[in-house]
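J.: After the sequence you'll find the predicted model.
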Amino acid sequence: MHSLALFTRLVAASLRGQARYPGSAIMLTLGQFLATGIELVAVWALFDRFGSVQGWTLGEVALFYGLVNMMFAVADALGRGFDVLGTDFLRTGSFDRLLLRPRPLALQLMAHDVRLSRLGRLLQGAAVLAYATVQGGIAWTPATVALALFAMAGGVALFLGILVLQGTLSFWTVESLEIANVLTYGGVQAAQYPLALYAQWFRRALTFAVPLACVAYYPGLAILGHADPLGAPAWVGWVSPLAGFAFLAAAFGAWRVGVRHYASTGS
């Protein structure tokens, strides 16, 4: 069976398994929607108190919030296998079973447990994006729609790359390290606001180390039609999402090193 067809069947099987308990699936999805809504309330409270922050309005910041949360929701659904690699596969020896199958390891892990509940964060991000369209005065054109989809794809690749690195660390630590949560959930928090609000060292980290700005901030500026307060050329936003794919490629390079390091459980 072709790898893509196998991936589709594995994802469908995972979703069917969760759909057997519709009440649980609905409650988990609703819980995800409401839990992430607390972050939205915090953003609203900030702008309700001050009106604007360094010239940025709530409608404009809502664009960044909506985009980055939609990116993370998709990546989090696809990257669950890497998140639990240490506890569910390496410690139990189940990873050996994956190695014996004539299909890519990454594909098997991405289809391991596609969480339906992540739809809650995705829907919330889409709702906030609709709000940003109205309040931020965004005029969607074929070009800006294409850019938003390109940024989404780059952002999914970036967050998935972070989860791949988390799984890679498990080959040496077995237990997942909390530093990965700093990069995933902390990255979502940081990317919800314009890059210009942060200190210079943090801006550099978000641009060159973990390029969250490249998949959210710069494309967001291009969609809004705003000039960058930091002086970046306007064309940067149209190409910067490529950094997300480059990050994912580098993460899989590290992943291959980790797989070669693996020596089974010994039990």
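T.: Sure, I can see it.
J.: CA only for contacts and neighbour counts going forward, please
T.: Will do.
J.: Flag every buried residue along the host helix or strand of Val61.
T.: Element membership for Val61 (DSSP states H and E) is helix 58-78. Using 16 or more other CA atoms under 10 Å as the test for burial, helix 58-78 gives 58-78.
J.: Kindly report the same for stretch 87-94.
T.: Neighbour counts over stretch 87-94 (16+ other CA under 10 Å) mark 89-91, 93 as buried.
J.: Nearest to Arg118 among those residues?
T.: Nearest to Arg118, judged by CA to CA, of the buried residues of stretch 87-94 is Phe89 at 22.2 Å.
J.: What is whichever helix or strand comes after the helix holding Val61 packed up against?
T.: Going down the chain from helix 58-78, the next helix or strand is helix 80-83, by DSSP H and E. The helices and strands touching helix 80-83, judged by 3 or more CA pairs under 8 Å, 6 or more residues apart in numbering; DSSP states H and E, are helix 105-110, helix 142-173.
J.: ok, then the element right after the longest one?
T.: Moving toward the C-terminus from helix 142-173, the next helix or strand (DSSP H and E) is helix 179-191.
J.: here's the one I want to compare it with:
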Amino acid sequence: MYALLAWTWLRAAARYPVSLALLTAAVAVVGALDLVAIMLLFARAPVIAGFGAAEVLFLYGTSVLSFATADLLLGSSSRLGQHIRQGSLDAMLVRPVSPLIQVATEDFSPRRTGKLIPGAVVLAAVLPRLDAPWDAGRIAMVPLMVLCGTAIFAGLWVLTASLHFVLIDAHAATKSVTDGGGLLTQYPMSVFGRDFVRGVTFAVPLAFVNWQPALYVLDRPDPAGLPSWLRFASPAAAVLVCAAAALAWRSGLRHYRSTGS
């Protein structure tokens, strides 16, 4: 059903191919501005918090791919608060399709794939330049960390969207977790304080998007002194975040009492 609804929006967008191409290119260019910021930093310093340009770009590529994929699949769930305030969620509840699928596929547009372009290009260019002891485990870890990162961001999107069931307007707060998390994971966690790193490891598990598995791939010690087994905990973190998101969403739906409109 998700694929059917997404295909309906895609067919509508494809009726205007020039506009679609220009919008996709514009999204890609805007997404690359974060890359420009990173390159400007390296124009002034050879390393950032002990990490070289290739290593930071590796973090950037994996973060952008994970975030952009999750945004493509479930980014529209952030519109839930708008539907609740307008009363349009009531109409979704009487349709024979999950409200989450309806919200997630709303205005589904291929222009969002433009966000994938900078990350994919950077990752393909930087992988051969990494000074890492490549073996079967490290090679397999790269696609695994992107997959787990996507699941973590997707779970956080649904989890934060569920706050709209109990808060009047939580849009800014949810963006600070989702978009803010996407920006945070583009940099080495060693640029932040140790207490902050522990917070994004054990409270909001953004460190498992790419930081912890990247330490394994790059064969680097954890600057925060956290246990080495955390480098392999991204799948478990993804499962826990998605499970928490499912529980929060179902609880929100059960306690939803309509706007009365």
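T.: Received it, and whenever you're ready, just let me know what you need. Model, not experiment: these values are computed from the prediction.
J.: Make a markdown table out of the helices and strands packed on helix 80-83 of the first structure and add mean neighbour count and distance to Phe50 of the first structure.
T.: Shown next, in a markdown table, are these (neighbours: other CA atoms under 10 Å; distance: least, CA to CA, whole Å):
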| stretch | mean neighbour count | distance to Phe50 of the first structure |
| --- | --- | --- |
| helix 105-110 | 18 | 42 |
| helix 142-173 | 22 | 29 |
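J.: Let's have those helices in TSV, adding distance to Ser24 of the first structure.
T.: Formatted as TSV, these follow (distance: least, CA to CA, whole Å):
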stretch	distance to Ser24 of the first structure
helix 105-110	22
helix 142-173	26
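J.: Could you measure from the most centrally placed residue in the first structure over to Leu230 of the first structure?
T.: Among the residues of the first structure, the one closest to the centroid is Phe72, at 2.5 Å (CA atoms, centre = their mean). According to CA to CA, to the nearest Å, Phe72 of the first structure and Leu230 of the first structure sit 26 Å apart.
J.: Identify the residue nearest whatever residue of the first structure lines up with Phe42 of the second structure in space, chain neighbours excluded?
T.: Taking TM-score structural alignment, the alignment pairs Phe42 of the second structure with Phe47 from the first structure. The shortest distance from Phe47 of the first structure to any residue other than its chain neighbours is 6.1 Å, reached at Leu58 (CA to CA, 6 or more residues apart in numbering).
J.: In contact with the aligned residue in the second structure for that neighbour, which residues?
T.: Using TM-score structural alignment, the partner of Leu58 of the first structure in the second structure is Ala53. Neighbouring residues of Ala53 of the second structure by CA atoms under 8 Å, 6 or more residues apart in numbering: 42, 46-47.
J.: tell me which element His83 of the second structure is part of?
T.: helix 80-86.
J.: which parts of the very next helix or strand once past that helix are buried?
T.: Downstream of helix 80-86 of the second structure, the next assigned helix or strand under DSSP H and E is helix 88-93. Going by neighbour count (16+ other CA under 10 Å), the buried part of helix 88-93 of the second structure is 89-90, 92.
J.: how close does the corresponding residue of the second structure for Ala263 of the first structure sit to Gly87 of the second structure?
T.: Using TM-score structural alignment, the partner of Ala263 of the first structure in the second structure is Arg257. Per CA to CA, Arg257 of the second structure is found 11 Å from Gly87 of the second structure.
J.: count of residues packed around the match of Ala263 of the first structure?
T.: 10 (other CA atoms under 10 Å).
J.: what does Gln189 of the first structure align to in the second structure?
T.: Checking TM-score structural alignment: Gln189 of the first structure goes with Leu183.
J.: Tell me which residues touch Gly136 of the first structure, please.
T.: By CA under 8 Å, 6+ apart, the neighbours of Gly136 of the first structure are 57-60, 63, 224.
J.: quick one: the counterpart of it in the second structure from Thr185 of the second structure, how far?
T.: In the second structure, the residue paired with Gly136 of the first structure according to TM-score structural alignment is Leu130. Leu130 of the second structure sits at a distance of 18 Å from Thr185 of the second structure (criterion: CA to CA).
J.: quick one: buried residues of stretch 171-189 of the second structure?
T.: Neighbour-count burial for stretch 171-189 of the second structure [16+ other CA under 10 Å]: 171, 174-175, 177-178, 181-189.
J.: Without its sequence neighbours, what residue ends up closest to the alignment partner in the second structure of Asn69 of the first structure?
T.: Taking TM-score structural alignment, the alignment pairs Asn69 of the first structure with Val64 from the second structure. Computed as CA to CA, 6+ apart, the closest residue to Val64 of the second structure that is not its neighbour in sequence is Gly119, at 5.1 Å.
J.: how far is the helix or strand hosting the one you found from where the chain is centred?
T.: According to DSSP H and E, Gly119 of the second structure maps onto helix 116-126. In terms of CA atoms, centre = their mean, to the nearest Å, the centre of helix 116-126 of the second structure is set 16 Å apart from its chain centre.
J.: now swap in stretch 249-261 of the second structure and tell me
T.: The mean C-alpha position of stretch 249-261 of the second structure is separated from the chain mean by 26 Å, CA atoms, centre = their mean.
J.: how about it: buried residues?
T.: For stretch 249-261 of the second structure, by 16+ other CA under 10 Å, it's 249, 252.
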